[in-house]
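**Q** Sequence and predicted structure, then a few things I'm wondering about:
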Amino acid sequence: LNTTPLHAYLNRNLDMEQVHQRLRTLPDHALAFNCFDYSDRRNMTFFETLGNLSEWIGPNAGGKRFSLTVEHIMASCAAPLLFPPVLMDGHYYGDGSLRNITPLQSAIRLGADRIINISLSGEAFKRERHETPTLGRIASTLFDGMFLDSLELDSHVLERINTLTERLPEKDRDTKMIDLCRVAPMFDFSLIAQRHRNRFPRTLRYLFGGWITPDMLSYLLFDGEYARELIEYGRKDGESYKDMVEEWLRN
């Protein structure tokens, strides 16, 4: 798909120089984007901060200090098979969810001891289905595994580590506890996408054919009306979490 309009929109509406200036006034803050390096087959975290944070490199992931640009944003959301990879410094990068089995690691390496995990999957998505899965449903399951499941799994692992660490005497702890607040939607994206099905471009309907199930549509529908409804649902959902999050922040 052509991502040029998104790139132009971000350039018009996002003042990266203001972002840089803001970070220069907040030395204990950092901003980061995760991207997958198709050249090295490694997940990279590009981060910007004035803090004394070191770069890191591992077999499957690494972190580089950078002056962030719109290209980093485009690369971080360049979903495979849908959006073209982005060329930066001689390497092609795509969506940061690829091969990212520990998505919370970047925040922890950047010094976080409290994390708000805003997930895109929740109980509303767990519907019982006994019919034969279609190609579209299988494809959307693959997308879920690529983009969503690792964050949920990593959150469960972190909570388990916290539980085990808490049981140890403080003098024997060599791992710090990370306070995790989890927020998940209470509505189903696919049901909203289905209401906007007629907004899906005709050429893409022809291209994807029977693959376009409501689940798959929620990934592929880039439409203003659909986005506005999602934002409104998200705002209402956020209000329902308000007391819990405020209490977490106070503590």
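**A** Happy to help now that I have it. Quick caveat: nothing in here was measured; it's all calculated off a predicted structure.

**Q** switch to C-alpha atoms for all contacts and neighbour counts from now on
**A** Noted.

**Q** Burial check on Asp89, number of neighbours?
**A** For Asp89, the count of nearby residues is 5 (other CA atoms under 10 Å).

**Q** The one 5 residues further on now?
**A** Burial of Gly94 is recorded as 26 neighbouring residues (other CA under 10 Å).

**Q** That one belongs to a helix?
**A** No. Assigned with DSSP: H, G, I helix; E, B strand; the rest coil, Gly94 falls outside any helix and is strand.

**Q** Wait, it touches Pro85, no?
**A** Yes. Using CA atoms under 8 Å, Gly94 is in contact with Pro85, at 4.9 Å.

**Q** which residues do the two both contact?
**A** Taking CA atoms under 8 Å, 6 or more residues apart in numbering as the criterion, Gly94 and Pro85 both touch 75, 78.

**Q** Looking at this structure, which helix is longest?
**A** For the chain, the longest helix by residue count, based on DSSP state H, is helix 224-250.

**Q** got another, please set it beside the one above:
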Amino acid sequence: MNGLVLSGGGARAAYQVGVLSYLAEKAPEVSFPIIVGVSAGAINAAFLAGQRGTPTENLGSLSSCWTSLNTDRVFDTNLSALGLSGARWLWTLGGGGTSLGPRVKGLLDTSPLREFLEEQVLVEGIAMNVAEGRLRALGLTATRYATGQSVTFVQGAEDVPTWERVRRCGLPAKISVDHVMASGSIPFIFPATAIDGEYYGDGSIRQAAPLAPAIHLGAQRLLAIATRYNPTLEEVRALATTGYPQPARIMGALLNSIFLDALEADAERLERINRLLEALPPGAPNPDGLRRIDTLVIRPSRDLGSLAQPHKGRLPRTLRFMLRGLGIHRMHGAELLSYLIFEPPYISRVMELGYEDALTRWDEMERFFSDGA
């Protein structure tokens, strides 16, 4: 059974749309009964899980969804809104813990994104697809702030399992826009989201094993689409600087570590388990009930930060002014910029790169899905 794993990365998640669009064109018969997503990947996951058309039609709709976005439809960039948010942060930091004054929730107001998702995500379609057997399970992961657990909210068939560990659990749910918002609530930048009286933040914060939810739900073959480029050693050396790092560079590195570094390590763990199972002699007991999980990870062939830098002038003036103080006018601020620039020219270029990368790796993808036929 195929599982689709969609990681986070803010505006970078448009890359996943390009990869899946090429796959839908070349192999429309390939389906994903299990879909899991985290952070911005949860938007793609929930959208696809609620669609009722063919794969090509569904991806066309998702592409249109992304290209209709702009920054104003993700968070409020009005000068008064940003100024009020900044004032609340100053009050909180300088108030010495006093309970007087407004409570700070996030740097940016994401109510426009909620309105957009309520238009685009067909939550009733998720239930219909589950009932008709087109979808076995949808899982969206968020971080429960009270306990620090990585919580995967699951809507699926009656026999879909749930799980509970110290650091992660899977709970049955009727997926709503609240779950999508919770999964993508980037700490400090976006406000936390309340679900059943508890507050949740971005699911990537504590998700050390991003492939685990799909495996828990029964997937045997995983297509995981990451949003981070793996640089060469020479490229890493070229980035080295001696000056004190700009805040934007520090924040970009922090976001990378939260959202993008766990997938590769998890895929490597699965590969080691597969090799261990292959090495077992015939008839030997299976340790801990392990099973082989084939995984294919697709990631950008270019640095998405470098693609974002030329488009920084398209950000709303107020947001551009605020971020310039953090250093986005310098090349090393491009990482942070690539998460936040929800503007059509950048989004379209990122989707194009996903499409091109899928084309380049099509032979590998074709073998991967053919082996599981």
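**A** Yep, that arrived. Note that the coordinates shown come from a computational prediction; the quantities given were computed from them, not determined experimentally.

**Q** okay, and the longest helix of structure 1 goes to which residues in structure 2?
**A** Aligned using TM-score structural alignment, helix 224-250 of structure 1 spans residues 344-370 in structure 2.

**Q** Would you pull up how far the matching stretch lies from the middle of the chain?
**A** 17 Å (CA atoms, centre = their mean, to the nearest Å).

**Q** Likewise for stretch 179-189 of structure 2?
**A** For stretch 179-189 of structure 2, the distance to the chain centre is 10 Å (CA atoms, centre = their mean).

**Q** Which part of structure 1 matches that stretch?
**A** Going by TM-score structural alignment: stretch 179-189 of structure 2 matches residues 72-82.

**Q** Give me the contacts around that stretch.
**A** In contact with stretch 72-82 of structure 1 (CA under 8 Å, 6+ apart) are residues 1, 7, 33-36, 46, 84-86, 93-96.

**Q** and if we set it to 6 Å?
**A** Residues outside stretch 72-82 of structure 1 that contact it (CA atoms under 6 Å, 6 or more residues apart in numbering): 1, 34-35, 85-86, 93-96.

**Q** Show me which residues of it are buried.
**A** Residues of stretch 72-82 of structure 1 classed as buried by neighbour count (16 or more other CA atoms under 10 Å): 72-79.

**Q** Those in helices, which ones?
**A** Short answer: those in helices (DSSP H) are 72-76.

**Q** Look up how far Asp357 of structure 2 lies from the equivalent of Asn60 of structure 1 over in structure 2.
**A** Superposed on structure 2 with TM-score structural alignment, Asn60 of structure 1 falls opposite Arg167. Distance of Arg167 of structure 2 to Asp357 of structure 2, computed by CA to CA, to the nearest Å: 34 Å.

**Q** Check Gly203 of structure 2 too.
**A** Counting by CA to CA, the gap from Gly203 of structure 2 to Asp357 of structure 2 is 26 Å.

**Q** So between the two, which is more surrounded?
**A** Ranked by neighbour count (other CA under 10 Å), Gly203 of structure 2 and Asp357 place Gly203 first, with 32 against 20.

**Q** which residues touch the more buried one?
**A** 38-39, 141-143, 183.

**Q** 8 Å instead?
**A** By CA under 8 Å, 6+ apart, the neighbours of Gly203 of structure 2 are 38-39, 141-143, 150-151, 182-184.

**Q** Same check on Val166 of structure 2?
**A** Going by CA under 8 Å, 6+ apart, the list of residues near Val166 of structure 2 reads Gln149.

**Q** can you confirm it is in a helix?
**A** No. With three-state DSSP as the criterion, Val166 of structure 2 is coil rather than part of a helix.

**Q** Against Gly148 of structure 2, how distant is it?
**A** For Val166 of structure 2, the distance to Gly148 of structure 2 - CA to CA - is 9 Å.

**Q** got it, and Ser338 of structure 2?
**A** 27 Å.

**Q** Compare neighbour counts for those two and give me the winner.
**A** Ser338 (26 against 16).

**Q** So that one: helix, strand or coil?
**A** Per three-state DSSP, Ser338 of structure 2 ends up helix.
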